[in-house]
Each structure stands twice: as C-alpha cells, then as structure tokens.
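**Student:** Next input, structure requested:
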Amino acid sequence: MNILQINSSARSNGSESTRLADAIVAKLNADGNATVVRRDLAAQPHPVLDETALQALFTPAEQRTPEQAARVALDDALIAQAQAADVIVIGAPMYNFGITVQLKSWFDAIARAGVTFKYTATGPVGLLTGKKVIVAVTRGGMHKDGPTDTQLPHLKTFLGFVGLTDVQFVFSEGHGLGPDAVARARADADEQINAVLADVAA
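**Tutor:** Sure thing, here's the model as predicted:
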C-alpha cells in the first residue's frame, strides 16, 4: 500500500491536524509494510498559482523556457505523488472558515486538465480514481453540520472533481474552547479514526 500524507497546517510543529494525520497513517501502516510519502506544506511550501505559473502551464511543453519548465515540474511532482497513492491522508485545519492557503496551493497544483480531470460533453470527469482519502479536519470552534462550515463543501467538491470520491472525514472541534473541550475533541477523534480505519480495512 502506498500512503500519501498531506500536512496542510501553517505550523510545522504543534498542529492538531498533523497529529491526527500522523495517528491515521501510523494505524494504516501498523504492520510497517506500507510505503509512506509525507508532504509537509509548511516545511515545504508549494508556490501559489500566480500569473507566472499560469503562463507556464498554458505554454506548450516544447515551447517553455527553462524557468517555465521548472515551475511546471513542481506541480508534476505533486501530481505523480497523488497518482501513485492508494490512500491519501490530509490534515486540514480550518482557518477563517476555509482551508489553508497551503492546502489550496496543493489543490491548485494537482488539478490538471487532461491529467487529473477531463472535460466531456456531459461535464467534467475526475481521473484520480480508485483511491481512498481520509481527511482530518480540525477547528477551534464548533462548526460541523452548521452554516459556518464552509470548509467541508469545498473539500468534498474539489476532491470529487479530480475523482477522489471515496472520502471519509475525522473531525476534531472546539480546540479554542478550553482544556476540557480539547480533551473531549481528541477522544472523539480517536474513536472516529478507529471507525474509519475499520471501514477502510473492510
């Protein structure tokens, strides 16, 4: 099994979403036989999708300058990691009701027409199929199933767009509400992880 772990917190240390992603991957690889690739988007930030990147992507490969080819190669590397994975584990904290800029940059990198999705007469079709995705979602407040949870629709929409439809979520909320709330959130998240992994193994 090939596992790709994406840590999207802005913090390299002390991140709850990373802690949960680590725990999920450790249990997935309990027998030590999996190949695990970890991408820490704080320690290894990916460049944002700007005008320079767009120009490089829309220039035919044989016409790209060395600088443009190098920029596209950065995205190619992330796409290759996603394509090679059997399971993708994403640590996704909520920042200001949405995903982090780090995760958005990863999303922008792996969304490539003709590679990870394609347009058809009946609409777009995702090409990153046959993979399981587990997303560890962490929040300072309580947002699940409420009107302030604008993060979850974004995650579901993007992942489905590129073909990642077998997605399960682990929630850990209330980390800004005091020590008791944190303890409850962590205990609840641990139970969710066990349930999700039982389903993955089924």
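**Student:** rest of the way, CA atoms for contacts and neighbours
**Tutor:** Noted.
**Student:** where do the helices sit along the protein?
**Tutor:** All helices of the chain, identified by DSSP state H, fall at 16-28, 51-57, 66-84, 101-110, 151-161, 179-201.
**Student:** Columns distance to residue 90 on top of the ones you listed, output as TSV?
**Tutor:** Putting those into TSV (distance: least, Cα to Cα, whole Å) gives the following:
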stretch	distance to residue 90
helix 16-28	6
helix 51-57	24
helix 66-84	12
helix 101-110	9
helix 151-161	10
helix 179-201	13
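**Student:** Any chance of these in a markdown table with mean neighbour count and distance to residue 120 as columns?
**Tutor:** Output for those, formatted as a markdown table (neighbours: other Cα atoms under 10 Å; distance: least, Cα to Cα, whole Å):
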| stretch | mean neighbour count | distance to residue 120 |
| --- | --- | --- |
| helix 16-28 | 20 | 35 |
| helix 51-57 | 15 | 21 |
| helix 66-84 | 16 | 21 |
| helix 101-110 | 20 | 19 |
| helix 151-161 | 17 | 13 |
| helix 179-201 | 15 | 31 |
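**Student:** Second chain to compare with the first, below:
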Amino acid sequence: MKLLHIDSSIQGDGSASRDLSGAVVRHIVALDPAIDIAYRDLAVAPLPHVDLARLASAEGAAVLDEFLAADVIVIGAPMYNFAMPSQLKAWFDHIMVADKTFHYADGNPRGLVGGKHVIVAHTRGGLYGKDSPMAGIEHTESHIRALLGFIGITDPHFILAEGLAFGPDQRNAAIRSALDAVTGLNIRLAA
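**Tutor:** Below you'll find the model as predicted:
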C-alpha cells in the first residue's frame, strides 16, 4: 500500500491542519506499519501554477505519477480567504489531467481514479457548516469535494476543526474533537 501525504498550510509548526494530517497518517501507520509513505509539503516546495508547457513537463508528470501510485491520500487543507490555499489548488491543477484522471464519454465527464481512500484534514478559523450564516461562502470543502468527485473519488472523508480563530478554548476544543474523529477512522487498507 502507498500513502501520499500532502500539506499546504503556510503556518509551519503552528498549523492545525498539519497537526491533523499528521495525526491521520500516524493512525494509518498504526493500522499498517508497512505502508509506503510519500510526503509533499506544498508550502515549503510549492508547485508552479499550471500552464500549457508545464502540463507536459517532467515535474508535472512526477506529481501526477505520485498521485496515481497512491492508494491513500491524506491532505492537510486549511481555509484561507474562504478557499483552499493557492498552492493546494496548483497541486490539484497538476493532477486534473484529461485521459489520466478523467475523460469525457458521450459529452459527460467520467472520473478514472475511483477507489482511492482520501482523508482531508480541514481547518478553518470561522464557522462555515451547513447551518451557519457563513455557509454560503465556504469554498474549500465544497471545492475539494467537487474536484475529487470529478476524477472519480466520490467519498472523501473530512476531519474538520473549525472556529479556530474564536479563542484558545474554542481552538483547543475543535482540535480535540477533530483528533477524536481521527482515532475513530475505520479505514480498510487491504489491497
């Protein structure tokens, strides 16, 4: 089994999404100590924005191959300004490749990479859940779900910590709740 761990927070050691994505990876390693892990830190080593030349570049091919080889993908995804960080969007742009991760049949898109386990450690400073007045401007989880669904991954699992900017008590409670959700993950890793 192969696991791809992606982090995208610019906050380094102070990042809640990095803490959560790391906890998810540790949980998976506890289930399968032999799992092969590849790690990509998009804040430390950002990918260039995609242009036509980069789609056919060796770097673009390596990013795509790394994704395609993974059975499990763990993504640390904070919300910045109501959306995912631009470096995470650039990574998605490198893996959203026609005839590799999706194609069109009879005018309809069809995802080509279903069957992968995707766990997204998602953090946000405010409250953007479906019952929140801010729900209409949440564009991280919804966008990630749309991108993954387009390529055939229709059941990603989100571990959410929100309200992190509402003071230390709320932050600690949200992170504690998210970490409890990590320990409750039941992932079937059999090939």
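**Student:** Can you calculate the TM-score here?
**Tutor:** The TM-score (TM-score structural alignment, normalised by the length of structure 2) is 0.91; 184 aligned residues with a Cα RMSD of 1.5 Å.
**Student:** So which of the helices of structure 1 is nearest residue 41 of structure 1?
**Tutor:** helix 101-110 (5.8 Å; Cα to Cα).
**Student:** so that closest one matches what in structure 2?
**Tutor:** Counting by TM-score structural alignment, helix 101-110 of structure 1 lines up with residues 86-95 of structure 2.
**Student:** By how much does the matching stretch deviate from structure 1 on average?
**Tutor:** By mean Cα distance after the TM-score superposition for structure 1, the fitted stretch 86-95 of structure 2 averages 0.4 Å away from its aligned residues in structure 1.
**Student:** Contacts for that stretch next, please.
**Tutor:** 8, 42-43, 46-50, 55, 60, 63-64, 67, 77, 101, 147 (Cα atoms under 8 Å, 6 or more residues apart in numbering).
**Student:** Likewise for stretch 182-191 of structure 2?
**Tutor:** 1, 20, 23-24, 27-28, 32, 159.
**Student:** quick one: the residue lying farthest from the centre of structure 2 and residue 96 of structure 2, what's the gap?
**Tutor:** Relative to the centre of structure 2, the most outlying C-alpha is that of residue 106, 29.8 Å out, by Cα atoms, centre = their mean. Separation of residue 106 of structure 2 from residue 96 of structure 2 (Cα to Cα, to the nearest Å): 19 Å.
**Student:** Was I right to think residue 181 of structure 1 contacts residue 174?
**Tutor:** Yes: Residue 181 of structure 1 lies in contact with residue 174 (Cα atoms under 8 Å); the separation is 5.8 Å.
**Student:** Relative to residue 167 of structure 1, how far out is residue 187 of structure 1?
**Tutor:** In terms of Cα to Cα, residue 187 of structure 1 sits 22 Å off from residue 167 of structure 1.
**Student:** same thing with residue 104 of structure 1?
**Tutor:** Residue 104 of structure 1 is 18 Å from residue 167 of structure 1, by Cα to Cα.
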